[in-house]
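> Got a predicted model here, sequence first, then my questions.
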Amino acid sequence: MSLKDAAHAVRENAHAPYSNFKVGAALRTPSGNVYVGCNVENVAYPEGTCAEAGAIAAMVAAGETELAEVYVVADSPDPVPPCGGCRQKLKEFGTGEVKVTMGTVEGLERETTIGDLLPGAFDADHMVRS
């Protein structure tokens, strides 16, 4: 199954009773494994989970910690980029060159990279003292 197909399929499982805005994400690791996630809303809005965060959690739970490619899909007029928090989460597990494809359910796609989504990203090197 392609990342696109996996993201579209998992999007249908999203729990979005408040916003009705379902998002699906699929990640591929260098091993070729694919992990998926969908947004899960909670009536206490800040307590929800983004699709990208869910897919990353599934990847880490399976024992992998490196991204090779990302696909995110939503039912919107234009492809929706990951939120700021998810951009940082993607950067935690992927290099700046990792491809991120954002798509709509109608098939419009936009490709970018983690580095372009989060220029000047905070990383572990910022915590090293000279």
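Yep, that arrived. Numbering: from 1, shown residues only.
> CA atoms for contacts and neighbours, from now on please.
Noted.
> Could you pull up the residues touching the residue nearest the centre of the chain?
Geometric centre of the chain, nearest residue: residue 52, 2.8 Å, by CA atoms, centre = their mean. Residues in contact with residue 52 (CA atoms under 8 Å, 6 or more residues apart in numbering) are 24-26, 37-39, 72, 82, 86, 90.
> three-state assignment of it?
Here residue 52 takes the helix state, with states given by DSSP: H, G, I helix; E, B strand; the rest coil.
> same question, residue 126
Classification of residue 126 by three-state DSSP places it in helix.
> Number of residues surrounding it?
8 (other CA atoms under 10 Å).
> Mind checking which of the contacts of residue 52 are in strands?
With strands defined by DSSP state E, the entries of the contacts of residue 52 inside them are 24-26, 37-38, 72.
> If you rank the residues you listed by neighbours, which is first?
Of the ones in strands among the contacts of residue 52, with other CA under 10 Å as the count, residue 25 tops at 32 neighbours.
> then this one, side by side with the first:
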Amino acid sequence: MTDQELIDAARQAAQHSYSPYSKFPVGAALRFADGSIVTGTNIENASYGLALCAETVAVSKAMADGARGGLEAVAVTGPGTEPITPCGRCRQVLNELAQLGGTDPKILCVGPDEVRRLRLSDLLPHAFGPASLA
């Protein structure tokens, strides 16, 4: 799967967003070494603190299906005029899955006219993860 196909999967996921409060639909798509793709979208709640980000939903789905590493790339899309990046919580959640497989996935931060390509380690340097507990 190409980066563009991963971006398209994230955009498709955003169409299923439940974001009645922020009106800010976000989609995420994760690509694994085995070629599988897992998507997620943000899910808001009237009790705002209970909202779930698209990346967290996608990681939860992947781990519930047995994924424990192999994360190669992540695409994140949202509305607005600038590329969207994962929030701090999502960076940490992505890092947990990446460290389980010893990867530093490419993060595609997607805007309407630009895609920023970064590594997770660029977004979360000196990350705390499973190895930190040893």
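The structure has been received and is ready for your questions. Just so we're clear, the structure is a prediction, and the values are computed from it rather than from any experiment.
> What does the superposition give as a TM-score?
Once the chains are laid over each other, their TM-score by TM-score structural alignment, normalised by the length of structure 1 reads 0.92; 127 aligned residues with a CA RMSD of 1.3 Å.
> on that earlier part again, got the ones in strands among the contacts of residue 52 of structure 1 as CSV, with distance to residue 101 of structure 1 columns?
CSV is the format used below for these (distance: CA to CA, whole Å):
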residue, distance to residue 101 of structure 1
24, 12
25, 10
26, 10
37, 15
38, 16
72, 6
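> Quick one: map residue 126 of structure 2 onto structure 1.
When structure 1 is aligned by TM-score structural alignment, residue 126 of structure 2 is paired with residue 120.
> I'd like to know how many residues surround its match.
8.
> just the one 5 residues further on next, same as before
Applying other CA under 10 Å, we find 7 other residues in the vicinity of residue 125 of structure 1.
> And it, how close does it get to residue 6 of structure 1?
Counting by CA to CA, to the nearest Å, the gap from residue 125 of structure 1 to residue 6 of structure 1 is 34 Å.
> Skipping its backbone neighbours, what lies nearest residue 51 of structure 1 in space?
Residue nearest to residue 51 of structure 1 in three dimensions, not counting chain neighbours: residue 38, with 3.8 Å by CA to CA, 6 or more residues apart in numbering.
> Mind telling me what the one you found corresponds to in structure 2?
Under the alignment (TM-score structural alignment), residue 38 of structure 1 maps onto residue 41.
> Helices along structure 1, start to end?
3-11, 51-61, 84-93, 114-117 (DSSP state H).
> Now do the buried residues in the second one.
Within helix 51-61 of structure 1, the residues that qualify as buried are 51-59, counting by 16 or more other CA atoms under 10 Å.
> Same question for the last one.
Within helix 114-117 of structure 1, the residues that count as buried by 16+ other CA under 10 Å are 114-115, 117.
> again with stretch 72-89 of structure 2
Applying a neighbour-count criterion of 16+ other CA under 10 Å, one finds 72-79, 82-86 buried in stretch 72-89 of structure 2.
> quick one: which of the buried residues of helix 114-117 of structure 1 is nearest to residue 16 of structure 1?
Closest approach between the buried residues of helix 114-117 of structure 1 and residue 16 of structure 1, by CA to CA: residue 117, at 24.8 Å.
> who's in contact with the closest one?
With CA under 8 Å, 6+ apart, residue 117 of structure 1 has these contacts: residue 87.
> before we move on, the earlier item: how about the match of residue 38 of structure 1, what does it touch?
13-14, 16-18, 25-28, 53-55, 57-58.
> Great, nothing more from me.
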